[in-house]
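**Q** Sharing a model that was predicted from the sequence below.
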Amino acid sequence: MSKIGFIGLGIMGRPMAGHLLDAGHEIFTVEHSTPLANELANKGAQVCADPKAVAEQSEVVITMVPDTPDVELVLFGDNGVAAGLKPGTLVIDMSSIAPLATQDFAKRIEKAGGEYVDAPVSGGEGGAINAALTIMVGATQEGFERAKPLLEIMGKTITHIGGHGDGQTCKVANQIVVALTIEAVAEGLLFASKAGADVAKVRESLLGGLAQSKILDVHGERMIQRTFDPGFKIKLHQKDLNLALEGARSLNLSLPGTANAQQLFQACAANGGADWDHAGILRALEKLADHEVGQ
């Protein structure tokens, strides 16, 4: 069993760390202002003063924080992971951040004596709770082989995409597809509702045809039931689409559908919905249509 530092106990990080504890690993984390860390402490997790102290106790350090600056702060800030890194420590970043920054972080961790793996995830809160995440890995072959047994505790589909940063590139592509599919589901259900059809039956029928998708299943149900408490917050999806659009500019690439989805998310945020689940994109479309699905 390994001594694992886990930094980032949010909606997804908490159950992910819990699975590692349940598998018999020791978990070290940082002070947290919410009850989440205490919940894990009751299962045996040990709380350290800062990321440096976590690294000093750990053979593996996993980060699961919101954005690129957060990863940089945890790894390289005052009393960061790099300051307490032991030779050979495996650092696995499971956040969703910029691919180019990831390549830089990998070089800095390797210079400090560690092995770096980027392993962003897809599957939302449900995937984290059920240990059914899809995990996209950027690493050396050695780093991937070291990380894989731990990733398999938290996820169901583990794919070594390529070198450092390639896992993050895959995650950006994933978020493009997810955003556009959520928008498509919302538009389809809105059309059916405005036309007077029973949207629940429309969704049921579509699930049996070519339009079937996990998003139609899970997020379509959210839209019909109007349950927009977050599994994945709009503001986090906005962050991911910003990465996509910034990357597209650097590649001289046009992503018009992505830009449109980002504008709809922004409309939600402007109306107090930054913390809604990303299925809440429906509300922006409803406002444009002056019609609420199911009404």
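**A** Sure, I can see it.
**Q** Could you use CA atoms for every contact and neighbour count after this?
**A** Will do.
**Q** hey, which helix is longest across the chain?
**A** As assigned by DSSP state H, the longest helix anywhere in the chain is helix 166-194.
**Q** Compute the distance between Leu264 and His278, please.
**A** From Leu264 across to His278, the span is 10 Å (C-alpha to C-alpha, to the nearest Å).
**Q** So those two - more neighbours on which side?
**A** Using other C-alpha atoms under 10 Å as the criterion, Leu264 and His278 rank with His278 on top: 27 against 20.
**Q** Identify each buried residue in the longest helix of the chain, please.
**A** Judged by neighbour count using 16 or more other C-alpha atoms under 10 Å, the buried positions of helix 166-194 are 166-172, 175-176, 178-194.
**Q** roughly how far is it from the heart of the chain?
**A** 15 Å (C-alpha atoms, centre = their mean, to the nearest Å).
**Q** Can you name every helix or strand that the longest strand seen in the chain contacts?
**A** For the chain, the longest strand by residue count, based on DSSP state E, is strand 155-162. Applying 3 or more C-alpha pairs under 8 Å, 6 or more residues apart in numbering; DSSP states H and E, one finds that strand 155-162 contacts strand 133-138, helix 141-154, helix 166-194.
**Q** one more time with 10 Å
**A** Other elements packing on strand 155-162 under the criterion 3 or more C-alpha pairs under 10 Å, 6 or more residues apart in numbering; DSSP states H and E are strand 121-122, helix 124-129, strand 133-138, helix 141-154, helix 166-194.
**Q** second one coming, line it up with the first:
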Amino acid sequence: MTEKKLSVGFIGLGIMGQHMAGHILAAGHPLNIYNRTRAKGDALVARGAKWCDGPGAVAEASDITITIVGYPADVEQIYLSEGGLIAKARPGSVLIDMTTSSPALAAKIAQVALARGVSALDAPVSGGDIGAKAGKLAIMLGGDPESFERVLPVLELMGGNIALMGKAGAGQHTKMANQIAIASTMLAVAESISYADAAGLEPMQVLKVIGTGAASSFLLNGLGPKMVDEDFAPGFFIHHFVKDMTIALNEAERLGLDLPGLALARSLYLKLVDEGFGEEGTQALYRAYNAIHAEAR
């Protein structure tokens, strides 16, 4: 006899969420969905997903409910409001927040959920739209091991590197470490291309050479060519990255750390937001160096 598939709820059908939810549906799980813009759910509904009228309705219908939304304020509203996920979730169900959010908020959600007989895991992801489409996201979790093991088969539909990092909030702390590494690497890639251009080299040729040496990285080889081509279409929005860096800087301050590379990256990205580029991809950081280079000529 075929084992009955757990019903899964999915809230947040943006650039990444569309693909992530699609993998779950393709694996045969009954899928309940909600998004603030209903049209973003149409393709999944056409494939068999069930539309729900709000986050609470998703939780009522699901054994596992997954969220990937915009900001910590959105997470708090969805989970902790009257009629939200925790209030409406089935006893014994598992709530998984894959938004990059505050570690302290993740811990609070887990505590409130536990008091109501529900488990909550924080599970931010890395890999952008490319990783989401391929089902190869890195997924870093915080929460109790039993709940982790229960939902692992569903997480494996979306990710290739999945790890329980510790108690509630540990997944978010791990994502902060990830975003800190990305922030300074994006500075380095943009500066490298800017230097190559100013020195009269062909930047794309430079990337092909250094991309096979010690400087090789996903950002250099994946986003470097997009910088050269001035292809700033979003795989991950600048305004979301600014949110992540702000959380990381706040956590660093709480921990007594000075992170000047992260602070510099955030300041440059904030300028791009102020100039109207917040909806572009993070590789648009190169715009800042283009402007500096143009002024120097």
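**A** Done, it's in. Please read all numbers here as calculations on a predicted model, not as lab measurements.
**Q** what's the TM between chain one and chain two?
**A** The TM-score (TM-score structural alignment, normalised by the length of the first structure) is 0.97; 293 aligned residues with a C-alpha RMSD of 1.4 Å.
**Q** want to try TSV for the helices and strands packed on strand 155-162 of the first structure, with distance to Pro256 of the first structure as columns?
**A** Putting these into TSV (distance: least, C-alpha to C-alpha, whole Å) gives the following:
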stretch	distance to Pro256 of the first structure
strand 121-122	23
helix 124-129	25
strand 133-138	25
helix 141-154	34
helix 166-194	10
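**Q** Please name whichever of those is nearest to Lys52 of the first structure.
**A** For Lys52 of the first structure, the closest of these is helix 141-154, at 20.7 Å, according to C-alpha to C-alpha.
**Q** give me the stretch of the second structure that the closest one matches.
**A** Against the second structure, the aligned range for helix 141-154 of the first structure is residues 145-158 (TM-score structural alignment).
**Q** now swap in stretch 261-279 of the first structure and tell me
**A** By TM-score structural alignment, stretch 261-279 of the first structure lines up with residues 265-283 in the second structure.
**Q** and the matching stretch, how far apart are its ends?
**A** 12 Å.
**Q** do stretch 275-286 of the first structure as well
**A** Terminal residues of stretch 275-286 of the first structure lie 18 Å apart, using C-alpha to C-alpha.
**Q** Would you mind finding the match for Thr68 of the first structure in the second structure?
**A** Match for Thr68 of the first structure (TM-score structural alignment): Pro72.
**Q** Make sure that match is actually in contact with Leu80.
**A** No. Using C-alpha atoms under 10 Å, Pro72 of the second structure is not in contact with Leu80, being 11.6 Å away.
**Q** Neighbour count for these two, which is higher?
**A** When neighbours are counted by other C-alpha under 10 Å, Pro72 of the second structure and Leu80 differ, and Pro72 comes out ahead with 19 against 16.
**Q** where's that one relative to Cys52 of the second structure, distance?
**A** 22 Å.
**Q** just Val125 of the second structure next, same as before
**A** Val125 of the second structure sits 25 Å away from Cys52 of the second structure, going by C-alpha to C-alpha.
**Q** can you give me the strands in the first structure?
**A** So, for the first structure - with DSSP E - the strands run 3-7, 26-30, 46-48, 60-63, 90-93, 115-118, 121-122, 133-138, 155-162.
**Q** Make CSV out of those strands and add mean neighbour count and distance to Glu286 of the first structure.
**A** Formatted as CSV, these follow (neighbours: other C-alpha atoms under 10 Å; distance: least, C-alpha to C-alpha, whole Å):
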stretch, mean neighbour count, distance to Glu286 of the first structure
strand 3-7, 26, 38
strand 26-30, 25, 42
strand 46-48, 18, 45
strand 60-63, 25, 37
strand 90-93, 27, 37
strand 115-118, 29, 38
strand 121-122, 23, 27
strand 133-138, 27, 31
strand 155-162, 18, 35
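**Q** Using CSV, lay out those strands together with distance to Glu221 of the first structure.
**A** Output for the strands of the first structure, formatted as CSV (distance: least, C-alpha to C-alpha, whole Å):
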stretch, distance to Glu221 of the first structure
strand 3-7, 32
strand 26-30, 35
strand 46-48, 38
strand 60-63, 31
strand 90-93, 32
strand 115-118, 32
strand 121-122, 19
strand 133-138, 20
strand 155-162, 23
